[in-house]
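Quick check, what structure comes out for this input:
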Amino acid sequence: MEIVIAFLFVFFVLFGFDRLMLWLESRGHVNWRRTKRRSLTAEPTAGLDSLLADSSRESRRP
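This next block holds a predicted model:
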């Protein structure tokens, strides 16, 4: 009987955690289950060399 109570406790804790994460997702804080992943190929990219080159030019100005 104790094992059944332990499984029920684990089930309710996981269920509560899932509901909490879905609530946070609806507020925009996390991506949990219902938000699909963003395509990384659609994201804008910037080369590291160009970022470093721009910042080094600005710092050398008198």
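
Please make it C-alpha for all contacts and neighbour counts, starting now.
Will do.

G16: what secondary structure?
Counting by DSSP: H, G, I helix; E, B strand; the rest coil, the backbone at G16 sits in helix.

how many other residues sit next to it?
A count of neighbours around G16, defined by other Cα atoms under 10 Å, yields 12.

Enumerate every residue touching it.
Going by Cα atoms under 8 Å, 6 or more residues apart in numbering, G16 touches no other residue.

please redo it, this time with the cut-off set to 10 Å
Contacts for G16 (Cα atoms under 10 Å, 6 or more residues apart in numbering) come out as V10, L22.

Another for comparison:
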Amino acid sequence: MEIVVAFLFIALVLFGADRLLLLLESRGHVNWRRTRRRDLSAEPTAKLDSLLEDPAHEPLRRT
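Just a heads-up that it's a prediction; the model follows:
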């Protein structure tokens, strides 16, 4: 009988967490189940070479 109560408690906790995350998603805080993934090909990208480039090659700017 204790195992049945434990499984019901786990199911209740999971259901409550799902409903909480859906509420937070409706307010725009998280992406849970109802929003699709962003299209990463439309996102701006940075080339790895430009991130790892040595800044010593850039000319010095004096003000």
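
what TM-score do we get after superposing?
Between these two chains, after superposing, the TM-score reads 0.77 (TM-score structural alignment, normalised by the length of structure 1); 59 aligned residues with a Cα RMSD of 2.3 Å.

where exactly do the strands run in structure 2?
Under the criterion DSSP state E, structure 2 carries no strands.

and the gap between A53 of structure 1 and A46 of structure 1?
Counting by Cα to Cα, to the nearest Å, the separation of A53 of structure 1 from A46 of structure 1 is 12 Å.

Have a look at these two and say which one is more surrounded.
Between A53 of structure 1 and A46, A53 has the larger neighbour count (other Cα under 10 Å), namely 11 against 8.

so who does the more buried one touch?
Per Cα under 10 Å, 6+ apart, neighbours of A53 of structure 1: G47.

all helices of structure 2, in order?
2-26, 48-52 (DSSP state H).

Of those, flag the one that's most buried.
Among the helices of structure 2, helix 2-26 has the highest mean neighbour count (mean count of other Cα atoms under 10 Å), at a mean of 12.

export the helices of structure 2 to CSV and tack on distance to E58 of structure 2?
Shown next, in CSV, are these (distance: least, Cα to Cα, whole Å):
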stretch, distance to E58 of structure 2
helix 2-26, 44
helix 48-52, 12
